[in-house]
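1. Turn this into a model:
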Amino acid sequence: MLAVAGSLAAVWTLLPPCALLLGAVAFLFCARVLQRRRPKNYPPGPPRLPFVGNLFHLDFERAHLALQRLVKKYGNIFSLDFGDVPSVVITGLPLIKEALVHQDPNFVNRPVIPLRERVFKQNGLIMSNGQVWKEQRRFALTTLRNFGLGKKNLEERIQEEAHHLIQAIEEENGQPFNPHFKINNAVSNIICSITFGERFEYEDGQFRELLRMLDEVTHLEASLWCQLYNAFPRIMNFLPGPHQTLFSNWDKLKLFVARVIENHKRDWNPAETRDFIDAYLKEMEKYKGDVTSSFHEENLIYSTLDLFFAGTETTSTTLRWGLLYLALYPEVQEKVHAEINSVIGPGQQPSTAARTSMPYTNAVIHEVQRMGNIIPLNVPREVVVDTSLAGYHLPKGTMILTNLTALHRDPAEWATPNTFNPEHFLENGQFKKRETFLPFSAVLCQLCSHETSHFLV
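-> The predicted structure follows:
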């Protein structure tokens, strides 16, 4: 035995450094391949590369379209690895309902990917899990309802902001202009009035910059650079690139929210709750000294930022898609205009109550959301415990992506799946709900649907 060990030591000293390096790389490579073998009865999928997984199987500019080719090859449930993150893509309403409705407790968590971990640290409303998520979600929903979610109070805020937006558009004197940030500002002011207790003027340079950064992080998160960060966080932390811009933007957005909170603290009156931040400060007082409580200032920053982000991007993007489709289909625009004039009349404020009398306009808004497809893979979920789905084994920790693109472009469900056609949501001239229409989560859908309806009208 000693002789063998001596021989190995002699060989080791004779090997050049480059050979040792190559040997180490080969060893790590093989170990990685063996470590990442798919478990038994796991959904099929394309072959994976060590370390990066299936990152290069996707075109990150059109990832949701690239996935449709994989659906044709592997079926309605298949696996992909994003670096170290094992994921499964599910397609079709029966499977989506099975996972997110019938087996919801098994898929309730959000995956903690490195990029989100770096930014949110498992805090807030979107990225938290377990008891923290339940407490924060319950409090946010109750507070939003108290401040008018689904009530006339919110409707009045939207009507007022719509008036400001029309004024800003009229100031362009009929000349071509980019409506992007005017719409962003208008939509954001609705959630800002609830969370911060104030709206921001469209000429406010600081707020325009915040909206620009919010817009930028939305695009950057889907980029290849950010996916590489998820695969190699320790290495990418030291490398320059768009991922560093994303982190810088989120830090500035968090700083803005932190400053608003500090301003609230200066004149805070527990007996007078002006907005979400005041309500949260009051909740924090209840649990003061309780180290196990999830109601603390860091969670206030992240929850407020989540509301700010969710209450701005989805509705704003939907409205811009709406403007595009109305411009591309003038005959649709004409019918919407005629219905508005007939039901509401010139100079009158639109209201939620009028929506039931405006089936065509309602159908157009839904078709804009179907074709706009702004959250093509939904917000990811994570398997909480080892679970069986469609006969396949999904280990705990697997990320679940819901293929909404395939759902909204299914030729078996939609008469003209790839063409803008409001008739998809009409039957005998009346608005028709569609089970296969899932633009985003139910809670967010309720808020965004109300805002979108008012602004578009």
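2. When you work out contacts or count neighbours from here on, use the C-alpha atoms and nothing else.
-> Noted.
3. quick one, helices of the stretch 151-300 of the chain?
-> Along the stretch 151-300 of the chain, counting by DSSP state H, counting those that start in this stretch, helices occupy 152-170, 180-195, 205-220, 224-231, 233-236, 242-266, 276-286, 297-328.
4. Secondary structure of L401: a helix, I assume?
-> No - L401 is assigned strand when assessed by DSSP: H, G, I helix; E, B strand; the rest coil, not a helix.
5. Can you report how many residues lie near it?
-> Look at L401: counted by other Cα atoms under 10 Å, it has 22 neighbours.
6. Please give the element, helix or strand, for the closest residue to it other than its chain neighbours.
-> Nearest non-adjacent residue to L401, counting by Cα to Cα, 6 or more residues apart in numbering: V89, 4.7 Å away. Under the criterion DSSP states H and E, the helix or strand holding V89 is strand 85-90.
7. Return the distance of whichever helix or strand comes after that strand from the chain's centre.
-> Remark: after strand 85-90, the chain's next helix or strand is helix 93-97, criterion DSSP H and E. Per Cα atoms, centre = their mean, to the nearest Å, the displacement of helix 93-97 from the mean C-alpha position of its chain is 20 Å.
8. now A9: how far from A3?
-> According to Cα to Cα, to the nearest Å, A9 stands 10 Å off from A3.
9. do the same with G347
-> From G347 over to A3 (counting by Cα to Cα), the distance is 98 Å.
10. Equivalent analysis for A63, please.
-> 57 Å.
11. and those two? which has more neighbours close in?
-> A63 (14 against 8).
12. mind checking how far that one is from P114?
-> 20 Å.
13. What of N185?
-> According to Cα to Cα, N185 and P114 sit 30 Å apart.
14. Could you also give me the structure for this next sequence, so I can compare it with the first?
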Amino acid sequence: MWLDSLDFNSIALFLVLFILIADYVKNRNPPNYPPGPRALPLLGNFLDFDPKFPHLSFSKLAEIYGNVFSFRFGSAQLVFVCGYKMVKEALVNQADIFVDRPFSPIADRFYSSTGGLFMSSGEKWKKQRRFALSTLRSFGLGKSTMEQCIREEIEYLQEEIQSHKGEQFRPAGLFNNAVSNITCQLVMGKRFNYSDHRFQTMLRYMAEAFHLEGTMWAQLYVSFTWLMKRLPGPHNRMFEDVVKIHEFISEEVENHKKDLDPSNPRDYIDSFIIEMKNTNLAYCAMDLFLAGTETTATTLQWSLIYLIKHPEVQEKVQEEIDRVIEQNRLPTMADRANLPYTDAVVHEIQRIGNIVPLNGMRMASKDTTLGGYFIPKVQNNSTVGVHVLKVYKDSLLPFSAGKRVCLGEGLAKMELFLFIVGLLQKFLFYVLDGEELRTDGVTGATRVPHPFKVCAKVR
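-> Now for the predicted structure:
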């Protein structure tokens, strides 16, 4: 009996030692690797950050370890880069080295190994990005035709807000409707009514997927994929939501094929069917739809929060709008040069809103250095990568930088300016006495405000 107990204890001790040694060998850092907090076996640094405010946790770590530091989620080794100088070094000066995405278990399951438009790499990504830019430009991206689409959508949005007759309403859904319709016009050649049930359902799936992708559940899936695939939890809804969004886009693709005129493409989907001829269309269109809606709509939400919390700023913006545009016409992009204070407020909302504090993952395509530290080349789809933390105290980088700079930057800037001016031109926004708007936000793939209601008084 005593011998059996000794054998069991010996085996258990051996297994523990084996796991510890294997973990050390597997995750041993090369010489001159960026410093970081000491990692626990198997778990890594899960206990060293706040899952509700990860960007703040990483900012604090940057103060301790510098603007280039390492961090470990499970067995996934990451390098965080922050501060304008180092971000520019990685994304601009070494753009060719840090342009590709590392392997992601989430992206692999999202896109069925195709990579879509934003998670693909190499020649596939270059070809798809070039095509997306040229096609969207041909259908109005950055042109007066798209400006006119936004101005028309402003009128729909104004009518919807006015229908509440000064009573409280939640702006989040309305902003999602309005901004998404701009992307729909580019990608699908049409807009949807705000009451369209199918459209509204898809937007809810999109919002939930974006939130879950930035939570601890998603990070656990990345770090312990083999286990999380088999466990219940919110992470499963993330994948279910993406399937539903993909189905929505796929239906639009099939409808386009039924009445396609190869000599007269109507939108991005038509052009993709004609020119690209591959099965990645629905995923690329889905990426444009997701990215083109969530970020701009969320920024508009933050704009209301900060303008209501600072009524003197809202009043000064409206004074400038009244002086330059008055009330008899909608704003145009030509007005921006004559609205310097308003334009500065839009930029400040982007800065303080900080809706994408963590940039998309990058990987090193060859051995290099950042800030004097060694960054090894990623091999065999390992999870070693470079994660860029955008710290805004040095410079404003809401659309990232380098070769993967947001391809919708011009459209987003146009939307933010025109929507904000169009709303403040028409309404005075406020909350009921005794109510307080929160500014801490909920961090997912984007940082969104806590649900809130506002009132709008016609000016």
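15. if we can go back for a sec, list the residues that contact both of A9 and A3 of structure 1?
-> Counting by Cα atoms under 8 Å, 6 or more residues apart in numbering, A9 of structure 1 and A3 have no contacts in common.
16. Please pull up the equivalent of P94 of structure 1 in structure 2.
-> In structure 2, the residue matched to P94 of structure 1 (TM-score structural alignment) is K85.
17. what sits against its match?
-> By Cα under 8 Å, 6+ apart, no residues touch K85 of structure 2.
18. Equivalent analysis for the one 4 residues further on, please.
-> E89 of structure 2 makes contact with L370, according to Cα under 8 Å, 6+ apart.
19. any chance you could map the strands in the stretch 301-450 of structure 1?
-> 381-382, 387-389, 392-394, 399-402, 426-427, 430-431 (DSSP state E, counting those that start in this stretch).
20. Where in structure 2 does the last one align, residue-wise?
-> Taking TM-score structural alignment as the measure, structure 2 aligns no residues with strand 430-431 of structure 1.
21. Ok, the fourth one next?
-> Under TM-score structural alignment, the alignment places strand 399-402 of structure 1 onto residues 385-388 of structure 2.
22. Burial check on the counterpart of Y329 of structure 1 in structure 2, number of neighbours?
-> Using TM-score structural alignment, the equivalent of Y329 of structure 1 in structure 2 is H310. When counting by other Cα under 10 Å, one arrives at 11 neighbours for H310 of structure 2.
23. what's the answer for the one 5 residues further on, then?
-> The number of residues packed around E315 of structure 2, counting by other Cα under 10 Å, is 15.
24. Y111 of structure 2 now?
-> Residues near Y111 of structure 2, counting by other Cα under 10 Å, number 20.
25. Next up, the contacts around it.
-> Y283.
26. just the one 5 residues further on next, same as before
-> G116 of structure 2 makes contact with 280, 283-284, 287 under the criterion Cα under 8 Å, 6+ apart.
27. Residue in structure 1 paired with it?
-> Match for G116 of structure 2 (TM-score structural alignment): G124.
28. and its match, helix, strand or coil?
-> coil.
29. how about the nearest residue to it, chain neighbours excluded?
-> Excluding its sequence neighbours, the residue lying closest to G124 of structure 1 (Cα to Cα, 6+ apart) is S303, at 4.1 Å.
30. Correct me if wrong: the one you found contacts M127.
-> No - applying Cα atoms under 8 Å, one finds S303 of structure 1 not in contact with M127, separated by 9.7 Å.
31. More neighbours: these two, which one.
-> S303 (26 against 22).
32. The more buried one pairs with which position in structure 2?
-> Match for S303 of structure 1 (TM-score structural alignment): C284.
33. for G241 of structure 1, same thing?
-> Using TM-score structural alignment to pair residues, one finds that G241 of structure 1 aligns to G233 in structure 2.
34. Could you tell me how many residues sit around the residue nearest to F118 of structure 2 when sequence neighbours are not counted?
-> Nearest non-adjacent residue to F118 of structure 2, counting by Cα to Cα, 6+ apart: D287, 6.8 Å away. Look at D287 of structure 2: counted by other Cα under 10 Å, it has 17 neighbours.
35. which residues touch D287 of structure 2?
-> So D287 of structure 2 contacts 116-118 (Cα under 8 Å, 6+ apart).
36. wait, which of those residues is closest to T135 of structure 2?
-> L117 (13.8 Å; Cα to Cα).
37. Hmm, the closest one is touching C284, no?
-> Yes - counting by Cα under 8 Å, C284 is a contact partner of L117 of structure 2 at 4.8 Å.
38. In space, what's closest to the match of G241 of structure 1 - neighbours in sequence excluded?
-> G233 of structure 2 sits nearest to W217 (Cα to Cα, 6+ apart), 7.8 Å away.
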